[in-house]
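**Student:** Predicted coordinates and the sequence they were generated for:
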Amino acid sequence: MGCDTPADPRVARLIDANLDRAREGLRVVEDWCRFGLERDDLVKTLKDWRQRLGALHADSYKQARSTATDRGAGLGHPAQLDRRSPRAVVAANCGRVQEALRVLEEYARSSDPTLASEAAVIRYGLYDLEVTCLNASDGLQRRNRLKGCTLCLITSPTDKLLLQVSAALRSGVSMVQYRCKHGDDRERLKEAIAVRDLCRTHGALFIVNDRVDLAMAADADGVHLGQDDIPVDVARSLIGADRLLGLSTHSLREVQGAMEEPVDYIGLGPVFSTAVKPDRAATGTALIEQAMTCTPMPLFAIGGINSSNLSELTAIGCRRIAVIGAIMSASDPSAASLQLLESLSSPRD
């Protein structure tokens, strides 16, 4: 249960300081996992580590404490001011704990081998938990950003792709779905990465249509599937829990089915006739209105939507749309994007 008589009082002070540092850092991470991520599994592990270290925090270490003579007490670093997000705080505190545990391993090895061994076990465990926690933080951030998305741009092949996407992003489009059904995979990957980089520059979500492999290779925020693509549960197992997964639907039955799947958002349509899906009859706005009342998931109306007919959707309270031609075929994609966004944000009549 710890060392009662450390050989060197200076080492005892050092061990005390690093036990405090490790336990405090673990608590910072634990609270984010509890209140931010709501991950009981991570909370349980972190709490166990804290208690195991606490049980080894012997009175002899605490008695050696002397904050008055510690020249390093209270010293800060400018890097601490850059921790502007929970993710940054978690990363910094995981690093802090790992460093403290390494110090405990080195200095307690001869005088308190039980503590040194426990510190090593927890340090290696924290390496893996940190990755899980940071990935979960990314997933939470993506889903929070998704909640604020009102306009999703779905791309179509064009030599001016990057110029048009860039113009839309500068105007405030917050979600881009890369859609390219044909062509060389190497070229598509290169193009997808270029669009991804634009999205990251502007803080927008980047989604890949249909292709899970392309989404993963391009490090996309998620993938969007159609009803005839690979099963949703298979896609989820491939992309993991922290990327977004969207699903196209065309009926109320499919909307209700999506609610039973590990899906983050749905597209519903085509609301109006569209050249992209000429074989599908327009569903009209009534289906959108009905679907919005039965699903809590973000729902994007899609299909033939433009500035001329958008008012039919906003009139029923629809504030999320996905468009292709309204922006990709516009002579001024920036102005087209602004007009759509302004209509979506206007007070409901």
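**Tutor:** Perfect, I can see it now. Every value quoted in this text rests on a predicted model; they were computed, and no experiment measured them.
**Student:** going forward, measure contacts between C-alpha atoms and count neighbours the same way
**Tutor:** OK.
**Student:** count of residues packed around residue 309?
**Tutor:** 11 (other Cα atoms under 10 Å).
**Student:** Can you give me the distance of it to residue 275?
**Tutor:** Per Cα to Cα, to the nearest Å, residue 309 is found 16 Å from residue 275.
**Student:** how about the strand or helix carrying residue 238: buried residues?
**Tutor:** Secondary-structure assignment from DSSP states H and E places residue 238 in helix 232-239. Within helix 232-239, the residues scored as buried using 16 or more other Cα atoms under 10 Å are 232, 235-236, 239.
**Student:** quick one: contacts for the nearest residue to residue 210 once chain neighbours are set aside?
**Tutor:** Leaving aside its sequence neighbours, residue 210 sits nearest to residue 225 (Cα to Cα, 6 or more residues apart in numbering; 4.8 Å). By Cα atoms under 8 Å, 6 or more residues apart in numbering, the contact set of residue 225 is 209-211, 232, 245-248.
**Student:** Alongside the first one, take a look at this:
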Amino acid sequence: MTDRHWLHGETLYSQVENTLRGGATFMQLREKALDYDNFLAEAKDLQRLCRSYRVPFVINDNVDIALAMDADGVHVGQNDMEAGDVRAKLGPGKILGVSAETVEEAVLAEKRGADYLGVGTVFPTRSKDDAIPVSHETLTAICDAVSIPVIAIGGITLSNAGELAGSGICGIAVISAIFGQPDIEAATAWLLEATREMIGK
């Protein structure tokens, strides 16, 4: 997931390209402050970049932007538009990700048309001040309760990713573990390798 907090003079485009070079397999554009026109223009540019690497590109929260630019999909939280309503607007051919913190939320999201779940926060994080901690036991229970892919999120780093082994997740979502590093491409590659090793355990 992207975050402007870590730009430090770089462009978001160049940072995203570095993650793609490092092997990122999925990209979510997370913008909280841009106006509609700038958000839309940025999203179109980044989607073209991701498509050149054959990497799916989804918009966080903003269903209207996702529809306007024909994004690959959208990710919504529990306080955003309800998953069933999002699916109705998107149609059947788009990716729908939904955040979940409990088994009940996860099961309902799957019933309402979610293609994958983002579950967390699994470790403390500064990216979401209102995030509720999700234990390893709850993460595992969610994975056991649904048939769609589960992505762990929240405070995941190269050093703690291995602690998620055995939970049943199929991947991780990160911000600072990649965008906050001095060498984004290398950080992405190292985290990808660690994640594959963790999932294989």
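**Tutor:** Nice, thanks for sending it over. The model shown is predicted, which means the values in this text are computed figures rather than measured ones.
**Student:** For the two chains, what TM-score is obtained?
**Tutor:** The TM-score (TM-score structural alignment, normalised by the length of structure 2) is 0.92; 196 aligned residues with a Cα RMSD of 1.5 Å.
**Student:** which residues of structure 2 fall in strands?
**Tutor:** For structure 2, the strands defined by DSSP state E cover 27-29, 57-60, 73-76, 95-100, 116-119, 150-153, 171-173.
**Student:** residues in structure 1 aligned with the first one?
**Tutor:** Right, the one you point to is strand 27-29 of structure 2. Using TM-score structural alignment, strand 27-29 of structure 2 corresponds to residues 176-178 of structure 1.
**Student:** That stretch against structure 2, how far on average?
**Tutor:** When structure 2 is superposed, stretch 176-178 of structure 1 averages 0.3 Å from its matched positions, counting by mean Cα distance after the TM-score superposition for structure 1.
**Student:** Just tell me what residue 311 of structure 1 corresponds to in structure 2.
**Tutor:** So, by TM-score structural alignment, residue 311 of structure 1 is matched to residue 162.
**Student:** Surely its match is in contact with residue 198?
**Tutor:** Yes - counting by Cα atoms under 8 Å, residue 198 is a contact partner of residue 162 of structure 2 at 5.2 Å.
**Student:** returning to what we had before: show me the contacts for the match of residue 311 of structure 1.
**Tutor:** Going by Cα under 8 Å, 6+ apart, residue 162 of structure 2 touches 194-195, 197-198.
**Student:** if you set the cut-off to 7 Å instead, what comes out?
**Tutor:** residue 198 (Cα atoms under 7 Å, 6 or more residues apart in numbering).
**Student:** Quick check: it vs residue 131 of structure 2, distance?
**Tutor:** Going from residue 162 of structure 2 to residue 131 of structure 2 by Cα to Cα gives 21 Å.
**Student:** before we move on, back to that, looking for the alignment partner of the residue nearest to residue 210 of structure 1 in structure 2.
**Tutor:** Superposed on structure 2 with TM-score structural alignment, residue 225 of structure 1 falls opposite residue 76.
**Student:** What of residue 282 of structure 1?
**Tutor:** Aligned by TM-score structural alignment, residue 282 of structure 1 pairs with residue 133 of structure 2.
**Student:** Number of residues surrounding the residue lying closest to that match once chain neighbours are set aside?
**Tutor:** Distance criterion Cα to Cα, 6+ apart; nearest residue to residue 133 of structure 2, sequence neighbours excluded, is residue 121 at 5.0 Å. Neighbour count for residue 121 of structure 2, taken as other Cα under 10 Å: 24.
**Student:** Need the counterpart of residue 121 of structure 2 in structure 1.
**Tutor:** Using TM-score structural alignment, residue 121 of structure 2 pairs with residue 270 in structure 1.
**Student:** Map residue 239 of structure 1 across to structure 2 for me.
**Tutor:** Structural alignment places residue 239 of structure 1 opposite residue 90 in structure 2 (criterion: TM-score structural alignment).
**Student:** Please report how far the closest residue to that match other than its chain neighbours lies from residue 94 of structure 2.
**Tutor:** Sequence neighbours aside, residue 67 is the residue nearest to residue 90 of structure 2 in space, at 7.0 Å (criterion: Cα to Cα, 6+ apart). Applying Cα to Cα, the value for residue 67 of structure 2 to residue 94 of structure 2 is 10 Å.
**Student:** now residue 101 of structure 2
**Tutor:** 23 Å.
**Student:** Just want to know which of those two has more residues nearby.
**Tutor:** More neighbours surround residue 101 than the other of residue 101 of structure 2 and residue 94, with 23 against 18 (other Cα under 10 Å).
**Student:** ok, the more buried one - contacts?
**Tutor:** With Cα under 7 Å, 6+ apart, residue 101 of structure 2 has these contacts: 119-120, 134.
**Student:** Quick test: list the members of these that are still contacts in structure 1.
**Tutor:** For these, the aligned pairs still in contact in structure 1 (both residues aligned by TM-score structural alignment, their matches' Cα atoms under 7 Å) are 119-120.
**Student:** With neighbour count as added columns, please give the contacts of residue 101 of structure 2 in CSV.
**Tutor:** CSV is the format used below for the contacts of residue 101 of structure 2 (neighbours: other Cα atoms under 10 Å):
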residue, neighbour count
119, 28
120, 27
134, 20
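**Student:** top helix in structure 1 by residue count?
**Tutor:** helix 113-147 (DSSP state H).
**Student:** elements contacting that helix?
**Tutor:** With contacts taken as 3 or more Cα pairs under 7 Å, 6 or more residues apart in numbering; DSSP states H and E, helix 113-147 of structure 1 sits against helix 86-108.
**Student:** elements contacting the helix it packs on?
**Tutor:** By 3+ Cα pairs under 7 Å, 6+ apart, helix 86-108 of structure 1 packs against helix 9-31, helix 113-147.
**Student:** Skipping adjacent residues, who's closest to the equivalent of residue 256 of structure 1 over in structure 2 in space?
**Tutor:** When structure 2 is aligned by TM-score structural alignment, residue 256 of structure 1 is paired with residue 107. In space, and not counting its chain neighbours, residue 107 of structure 2 is closest to residue 146: 6.1 Å by Cα to Cα, 6+ apart.
**Student:** Could you count how many residues lie near the aligned partner of that neighbour in structure 1?
**Tutor:** Residue correspondence to structure 1 (TM-score structural alignment): residue 146 of structure 2 is matched to residue 295. Using other Cα under 10 Å, residue 295 of structure 1 is surrounded by 15 other residues.
**Student:** how close does residue 295 of structure 1 get to residue 232 of structure 1?
**Tutor:** Distance, residue 295 of structure 1 to residue 232 of structure 1, by Cα to Cα: 18 Å.
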